[in-house]
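# prediction below, plus the sequence it came from.
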Amino acid sequence: MDNRMVSLFFLTLPMIGVVESHGLKQAAVNGISKIKNLSAGKIFNLYLAIREITDAMGIALSGQVQFIRPLINPMAQAAASVKKPLTDKQVDLIKARAAATDNFGNFFSQNLFIASSGVLLMSSTMKSLGYTATPANIVLYSIPMAVITFLITAYYNRRFDKQFEI
């Protein structure tokens, strides 16, 4: 009975299905198609910035199923298909890039919050091994990796956009 909260993730897929069936995906596509000069790479960079900032504040966006599939991927496809329709290969590339951007943002910024489980686990493990590693030090040393990841991924996303230019 104490662990019933663990099963809450079972609600994720039905909730995404309900939201999509009521038009969230189409609303996102319509909104993006009205904005000029927005590209898939720019959407990915904006999402990456939001992902890293929210991770630093201890807010989890929940990633692939809850955020990438219903929102980021359709918005990126809509932005990329403004000038001409996308091929199946280009659609697959956008899906993969959306997932990769989420993975980069999550993996390299998950230790930016001092009370995150990973930071606390590393700190307690290092302490039990006789090393001095405070949660603040772990966060401090995680910041450069998050910044470097953002810069490299943002550059790669800009290059990714070149594939969709005429």
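Now that the structure is in, tell me what you want to look at. Residues are numbered from 1 along each chain as shown.

# all contacts plus neighbour counts: C-alpha atoms, from now on.
Fine.

# can you tell me how far the residue lying closest to residue 108 once chain neighbours are set aside sits from residue 51?
In space, and not counting its chain neighbours, residue 108 is closest to residue 146: 5.2 Å by C-alpha to C-alpha, 6 or more residues apart in numbering. Distance, residue 146 to residue 51, by C-alpha to C-alpha, to the nearest Å: 11 Å.

# ok, now which ones touch the residue nearest to residue 108?
Taking C-alpha atoms under 8 Å, 6 or more residues apart in numbering as the contact definition, residue 146 lies against 52, 105, 108, 109.

# what helix or strand is the first one on?
Yep, that's residue 52 we're talking about. Here residue 52 sits within helix 40-56, counting by DSSP states H and E.

# put this next to the first one:
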Amino acid sequence: AEAKYGDVPEEDREEIRAQAAAADNIGLFFGEDIFVAVGAILLMKGFFDQNGIKADPISMALWGLPTAIFVFIVHSIRLRLFDRKLDRKLGKTGSKDVEK
């Protein structure tokens, strides 16, 4: 943001940090759901085995794939809208002209 707009007001800087943290959390959470060798799938496999339910880790990961794709699309839209918001706020005048 600083490379694109120059000085960024603290309020916007905090919102950028929040969006970056959200992207990281979403990526890690749903990435775990579709990667077989990570604890979430193995934990579910163990739980199902203890309760006599046949479950295949590959199938569980594949069932998580549509949700992960949907979340990726939704969050991509959110980030794009946030980027447009920053462009409207900081892009035209630049942060040097924005009163603090």
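Looks like it arrived, so ask away. Everything quoted here is computed from the prediction, not taken from an experiment.

# picking up where we left off before, which of the contacts of residue 146 of structure 1 does structure 2 keep?
Of the contacts of residue 146 of structure 1, the ones still in contact in structure 2 (both residues aligned by TM-score structural alignment, their matches' C-alpha atoms under 8 Å) are 108, 109.

# pull the most distant pair out of the contacts of residue 146 of structure 1.
Within the contacts of residue 146 of structure 1, two members stand farthest from each other by C-alpha to C-alpha: 52 and 108, at 8.2 Å.

# so which of those two has more stuff around it?
Neighbour count, other C-alpha atoms under 10 Å: between residue 52 of structure 1 and residue 108, residue 52 has more, with 27 against 20.

# what touches both of residue 146 and residue 51 of structure 1?
The contact sets of residue 146 of structure 1 and residue 51 overlap at residue 105 (C-alpha under 8 Å, 6+ apart).

# which residue is nearest the centroid of structure 2?
When structure 2 is reduced to its mean C-alpha position, the nearest residue by C-alpha atoms, centre = their mean turns out to be residue 23, at 2.5 Å.

# what strand or helix carries the residue of structure 1 most remote from its centre?
Relative to the centre of structure 1, and counting by C-alpha atoms, centre = their mean, the farthest-placed residue is residue 130 at 35.2 Å. Assigned by DSSP H and E, residue 130 of structure 1 belongs to no helix or strand.

# what lines up with it in structure 2?
For residue 130 of structure 1, the aligned position in structure 2 is residue 52, judged by TM-score structural alignment.

# helices of structure 2, start to end?
Ranges of helices in structure 2, per DSSP state H, are 2-5, 10-34, 39-50, 57-86.

# now the ones you listed as CSV including distance to residue 92 of structure 2?
Output for the helices of structure 2, formatted as CSV (distance: least, C-alpha to C-alpha, whole Å):
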stretch, distance to residue 92 of structure 2
helix 2-5, 9
helix 10-34, 15
helix 39-50, 45
helix 57-86, 10
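
# of all the residues in stretch 39-57 of structure 2, which ones are buried?
Neighbour-count burial for stretch 39-57 of structure 2 flags 40, 41, 42, 45, 57 (criterion: 16 or more other C-alpha atoms under 10 Å).

# is the last one in contact with residue 43, as I believe?
Same thing as residue 57 of structure 2. No: contact criterion C-alpha atoms under 8 Å: residue 57 of structure 2 and residue 43 do not qualify, at 9.9 Å.

# picking up where we left off before, any idea how far the residue nearest to residue 108 of structure 1 is from residue 32 of structure 1?
27 Å.
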